[in-house]
Every structure is written in C-alpha cells, then in structure tokens.
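> Below are the sequence and a predicted model; questions follow.
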Amino acid sequence: MTYDAGSGPRAGLLDGGTVRGLPADITLVSLLGDDGEQLADAAATARSRPAEVHPLTGVRLLAPIPRPPSIRDGLCFLDHLRGCYRAIGRTEELHPAWSQTPAFYFGNPAAVIGPHDDVPIAPGSRWFDFELEVGAVIGRGGRDLHPDTAARHIVGYTFFNDWTARDHQLRDMAQGIGMGKSKDSAITLGPALVTADEIEPGFEVAAAVNGREIARGSLSGMDWSWGELLAFLSRGTDLVPGDVIGSGTVPGGCLLEHVDTPDPGAFTGWLAPGDEVVLSSTALGETRQTVHPSASPVPLRTGH
C-alpha cells in the first residue's frame, strides 16, 4: 500500500487496523521487477521491523501506485458492452472485431486518485458515471508475452475505477480516435495492492451508490483472460513494472447500463455532487468516495 501520515507518500504494509511503514526512500514500484521476492522481503521487514507504525484511521490512503508508468484499460467483459448498447437503444450484434482481439485504451496517469479521495465531476459533464473494475499491476516486465504465461507477470490486484463523462464520450466516439476527455478526469486505484498469491481466482466485487447496490459480479466471466489481454498489450512493446492494466467493467457495474429512458439526458441516476460511490470486495477491500463539482470549462472559442 501507499499512504501519507503527514510527511509525504510512503510505502507500507496494511496489517489489520495498523499501517506498518517502510523507509521513506522506498516506493512500491521500486520493489517490483522480479518474481516478487523484493516485495515479499519488504513485507516481512515491515511486519517485523517497521520504520513507523500508525493506526489506519490516522493516515490517508493513496493509490498503491500513485503515478503508474502507464495505464491501459481493457474491455474483457463483452456483456458490459452489450448492456451499454441496450441502454442506448442499439440492437445490433457486436462486430466480430470484439472477439478477435481485446479492446483497450490508454489512461491518464496524472488522473490517478486515492481510494477515499473526493472525485471531481469532469468539467462540463452532466452524465457522470463510475465503472466497477479490477486493476492488475505488472510486477515483472516483458514483451511479446505468451497468453499461457503472461498472467505470471502480474504481481497483484487493486480496484480500478475510471470515472467516465458519458456525454463527453458521445463526442469522443463521434471523433473516432478513441477515448479522450470522457476518461480524463479521475481514475481511482486502491485501497491497496493485494498480491496475486493472496487472491483466489474469480473473486467477487460489488458497487453501491448512496448505500444502494448497483452491481455485483466476479472476474470469472471475463471473455478475455488476463493472459490473453497482457499478451496482446505486449505485442511489439514493453510492459514495465508498475504498469496498471484494467479488466474492463464487470457487467452491470456502471450507471450507463441502468439507463431506463430512450434519452440518456433524461436519466435521473447520473452522479451528482454529494453522491457516495463504494466499490467493495472481501479480496480487495473498499474504496469509498464522494463526488463533488468542478470548475466550469473555459470556452475554447465563442459558442464552444
């Protein structure tokens, strides 16, 4: 995990209700790059000889990797896409391309926020949404990975929530070059990095807004496996330690899939200032965040 007890970001071990810190010059990324031995040794050190100890309630949890080298978000649940299509009235079958290779987009590392940080609504957005996803953190880099073995390069997992301005997404889609400002305002990672050896495959995750559960599911329904996704992402390029890879949204795990009117602008469920969004899992812990307004966008030119 990464936390701040008042003197800046620091890596440490979450041990029940206690945070056991490592020396100030150590980051989680600095402990990656091998088969997890450095990370395991650091955890043992934090448990037996911590540099500092704080109650969990006395620290601010940051994103485990506060500024990842890169972020790539996959779309590994095709039922999520089908649900989005239904919500906006599209009835056609998915294009064969969705089953030929995993889809993904590059996220903004500067947009990463912690698991309990307030979330700014994307400037100018009125259709603000969350996404229930899991992020895999690359522990050992590689290139041109094989789908049968690529998942071994994952050191651990954390929640991944790429907050989305659905109205901005309509413009991104019309421009046709991928996700832009619709995915640029905030990406939540946290509350901690749970190492791969601590997690059973197919663990369950859930999302709630203002105490009402919106979705519950597991990774067992992924149409593209982690190994297949990482193998595709690494074709002709390097994955490096600390890269964060999103699973894509668990089916039902966003408000768009629950739009109940032909006009999404008339949907009353979009996030508004003061709304609280919670992602939870017995495997990963919990993120709990409140949405707040942001400044109005400065017009680029008259009428825009």
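Yes, it's here. Numbers count the residues shown, from 1 in each chain.
> all contacts plus neighbour counts: C-alpha atoms, from now on.
Fine.
> which residues touch stretch 87-95?
Residues from elsewhere that reach stretch 87-95 (CA atoms under 8 Å, 6 or more residues apart in numbering): 82, 85, 256, 257, 258, 259, 260, 261, 262, 263, 264.
> here comes the other one, which I'd like you to weigh against the first:
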Amino acid sequence: MRIARWTRQDGTTAEGFVDGDRVLAFPDGSTVAQVLRQGLERAHALYDRTRAEVPGQAERLDAVKLLPPLVPSSIRDFVAFEEHVEGVSAGVEGKSDVAPEWYEAPTFYFTNPHIVHATGDVVPVPESRRLDFELEVAAVVGGVVGSDGVNLDVVAAAAHIFGYTVMNDWSARDLQAREMKVRLGPAKGKDFGTTLGPWIVTADELTDVIDAEGFLAVRAEVYVNGDLVGEDLVSNMGWTFPELVAYAARNSIVVPGDVLGSGTVGNGGCLGELWGRGSGISPLEPGDEVRMVVERVGEIVNVVGERIAAPVIARARPRPRLRRR
C-alpha cells in the first residue's frame, strides 16, 4: 500500500491511498495520523474497504499536488552510513576519520518537524554559501496493539515500522560547521527544511527486499539538474531500521507519526561527502533541481528557492562572571 496526502485543483485537501495512477480518499474521513495510530493490520482493512467504496470518486494522481505524506510527531535523523561519516567529516569538519564512538551505537539528532516540504515544492533556504542536500530513507512509526513504544527490543521495534518514505535533510554546511565546533548541534544548519515523500510505502510491501541480515536492500540515487551525483545501496547502513527504532525507544518512547531518517547514504549521497573527497562540485544555488529516487519507495523532486535574509544575531557579550550581587 501507498498512503498519501494531497491538494486538489480546487484547493481542498484529502488523505488516502495511492492505487496505481489514481488516488482514493479514505471513505470515512480518516486521516493519515489516525491510520498510523491504528496500525498496519487495520490499514489493510481500510484499504480493502476504500477500494470497494471509492472507485467512482477516484482522482488521477497527475491531477493532484502531493503534500508531505504525514505531519510528523517528531523527526529523528540518524547517521548510519560509515562512508558518509568518513567523507562528510572531512568536507564539513576538516578531519577525514570516523570517531570510534560511532561504531558503538547509532547516533541521531532531532530536527524540525514543523517545516516539512513535499515533492514539487520550491524550498526557501537560509543565507548559506555551502548549501547541500542529503539523500535518505526514513522509517515511519505506527501503532502496535499492546505496545506503548517504550524500551523496545529489535523484534518489537520492527513491528512498529509502519512504512518508509524518501527524505531529503537539507543542510547549510557553513552554518553546520560553526555549530559543530561548539560541540552541540546541528541546529540552524539543518532546521530550515526537510522533504518527505512522495508517499508512505507500507513495510509489508518491501519484505522481499529485506536481506538475510535485516537490511533494506534497495538502490538510492540523487540527481542535480539531471546529472547523477550519488548512488548507494541502503543496505550499506551500519544498523538495520529496527535497530534504529529500538535505539530511539531505549529508555524513551516512539509514537505513531515519528519519522526516523537513516542518515545520508554514502558514495555521493550529499555534496559534503564529495567535498571531503576532493571534489570541486559546487554547492547548491537558487534554481537548482534536486531529484532523489529510491527503488520501490518513490521519487522526490525539489527546486532550491531564493535565500531568505534573517535578522542579525548579536555576538556574545563579555561578562564579569560575578558570583553574587
């Protein structure tokens, strides 16, 4: 199944299933958020009902504008590809090594769930001169009967993966480089936008491309202005998606609607990695088109928008460090 949200030509919005070259709105007014909470088994029942009741009201997929496939509860973004870490460390931080701590456990940061773009959107960007994309696959968490999403083991975590979507973690590398020197972040180098889409492909649709070790063995590619600049297998991750979900829930909780990005694929999944390997490829500029294609999951396309000026931030002021008044 493929689940999506869209805007019609008359400006109204709908949520439902993508069925071939058609979209079918949920027949009972359900939302993607509700379907995620109810879990995959009930989603299948709703799919069967929708296909039986809605065909006469089906709309052509090419006649609607897709929205982000969900409104995320949160977005965690991991860094699960060793090749990416090695390259981008040199391209952003100036050191071409992988910290030993990377191998000990999957690491993630929380990014902004409130600025999520859809495929086809023009993406406004900050005043960065080292603008970058990051090609990722993201797991979407759904509900599981009898589970609260707390402290999951890997088997339980796998059951919480409702499906997958393509993710572009837009990045301003010059802002990110400054932030990382403060040993906290990334923050403003990342939180101006994330693209998710074009839809959620349910996990059961991809069971035949899960390899013997539990990795999602699909191909991912990224093109800039029509030129292929990066390609990798998602199965080159250091941890499986269930292991990422389990780690996110460790002494914590995952809830339906949470999005967990894989981190950027290797072999040119972002410009930062290519810069770290000595490539002279230019940063993104307004007007550039970025297209990401993930086998069996989908394709997202965005155009880089204009740089948006922001208010000036004052430097830290020297303080006397008084201990009492």
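Structure received. Keep in mind the model is a prediction, meaning the values are calculated, not measured.
> hang on, the earlier thing: show me which of the contacts of stretch 87-95 of structure 1 is closest to residue 118 of structure 1.
Nearest to residue 118 of structure 1 among the contacts of stretch 87-95 of structure 1, counting by CA to CA, is residue 256 at 21.2 Å.
> so the counterpart of the closest one in structure 2 is in which element?
The alignment partner of residue 256 of structure 1 in structure 2, by TM-score structural alignment, is residue 272. Here residue 272 of structure 2, judged by DSSP states H and E, is contained in helix 271-276.
> mean shift of that helix relative to structure 1?
With mean CA distance after the TM-score superposition for structure 1, helix 271-276 of structure 2 departs from structure 1 by a mean of 2.1 Å once superposed.
> after that helix comes which helix or strand?
The C-terminal neighbour of helix 271-276 of structure 2 among helices and strands, as given by DSSP H and E, is strand 289-294.
> Name the next helix or strand following that next one along the chain.
Next along from strand 289-294 of structure 2, by DSSP H and E: strand 298-307.
> Check the alignment and tell me where residue 298 of structure 1 lands in structure 2.
Under TM-score structural alignment, residue 298 of structure 1 pairs with residue 311 in structure 2.
> on that earlier part again, the match of residue 256 of structure 1: what's it in contact with?
87, 88, 91, 92, 132, 173.
> Against residue 69 of structure 2, how distant is the fifth one?
This points to residue 132 of structure 2. Residue 132 of structure 2 sits 23 Å away from residue 69 of structure 2, going by CA to CA, to the nearest Å.
> Who has more neighbours out of the two?
When neighbours are counted by other CA atoms under 10 Å, residue 132 of structure 2 and residue 69 differ, and residue 69 comes out ahead with 26 against 23.
> Go ahead and confirm the more buried one touches residue 199.
Yes - applying CA atoms under 8 Å, one finds residue 69 of structure 2 in contact with residue 199, separated by 5.0 Å.
> hmm, who's touching the longest helix along structure 2?
Longest among the helix segments of structure 2 by residue count, using DSSP state H, is helix 40-53. Helix 40-53 of structure 2 is contacted by residues 1, 17, 24, 25, 26, 27, 35, 36, 142, 143, 162, 202 when judged by CA under 8 Å, 6+ apart.
> Mind putting those residues into a markdown table with neighbour count?
Listed next are the contacts of helix 40-53 of structure 2 as a markdown table, based on neighbours: other CA atoms under 10 Å:
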| residue | neighbour count |
| --- | --- |
| 1 | 19 |
| 17 | 24 |
| 24 | 25 |
| 25 | 26 |
| 26 | 22 |
| 27 | 17 |
| 35 | 23 |
| 36 | 25 |
| 142 | 25 |
| 143 | 24 |
| 162 | 26 |
| 202 | 22 |
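> Residue 245 of structure 1 belongs to a strand?
Yes - when DSSP: H, G, I helix; E, B strand; the rest coil is applied, residue 245 of structure 1 is found to be in a strand.
> Distance check, it against residue 17 of structure 1.
28 Å.
> In terms of neighbours, single out the busier of these two.
Shown here are residue 245 of structure 1 and residue 17; by other CA under 10 Å, residue 245 has more neighbours (28 against 10).
> Can you tell me what that one aligns to in structure 2?
Residue 245 of structure 1 maps onto residue 260 in structure 2, by TM-score structural alignment.
> right, and its match touches residue 75 too?
Yes - using CA under 8 Å, residue 260 of structure 2 is in contact with residue 75, at 5.9 Å.
> shouldn't residue 83 of structure 2 be in contact with residue 268?
No - the pair residue 83 of structure 2 / residue 268 is not scored as a contact, 9.3 Å apart, by CA under 8 Å.
> what's the burial count for residue 27 of structure 1?
19.
> do the one 3 residues further on as well
Taking other CA under 10 Å as the criterion, the count of residues near residue 30 of structure 1 is 13.
> how close does the aligned partner of it in structure 2 get to residue 27 of structure 2?
In structure 2, the residue equivalent to residue 30 of structure 1 is residue 34, according to TM-score structural alignment. Distance check for residue 34 of structure 2 against residue 27 of structure 2: by CA to CA, it reads 13 Å.
> Residue 278 of structure 2 now?
54 Å.
> now do residue 219 of structure 2
From residue 219 of structure 2 over to residue 27 of structure 2 (counting by CA to CA), the distance is 34 Å.
> Contacts only, for residue 140 of structure 1.
Neighbours of residue 140 of structure 1 in contact, by CA under 8 Å, 6+ apart: 32, 33, 34, 35, 153, 154, 155, 240, 241.
> what's the farthest-apart pair in those?
35 and 240 (13.2 Å).
> neighbour-wise, which of those two wins?
residue 240 (22 against 14).
> all helices of structure 2, in order?
Using DSSP H, helices in structure 2 cover 32-38, 40-53, 82-93, 154-159, 173-181, 241-248, 271-276.
> For residue 86 of structure 1, the count of nearby residues, please.
18.
> and it, what is it in contact with?
Taking CA under 8 Å, 6+ apart as the test, what residue 86 of structure 1 contacts is residue 257.
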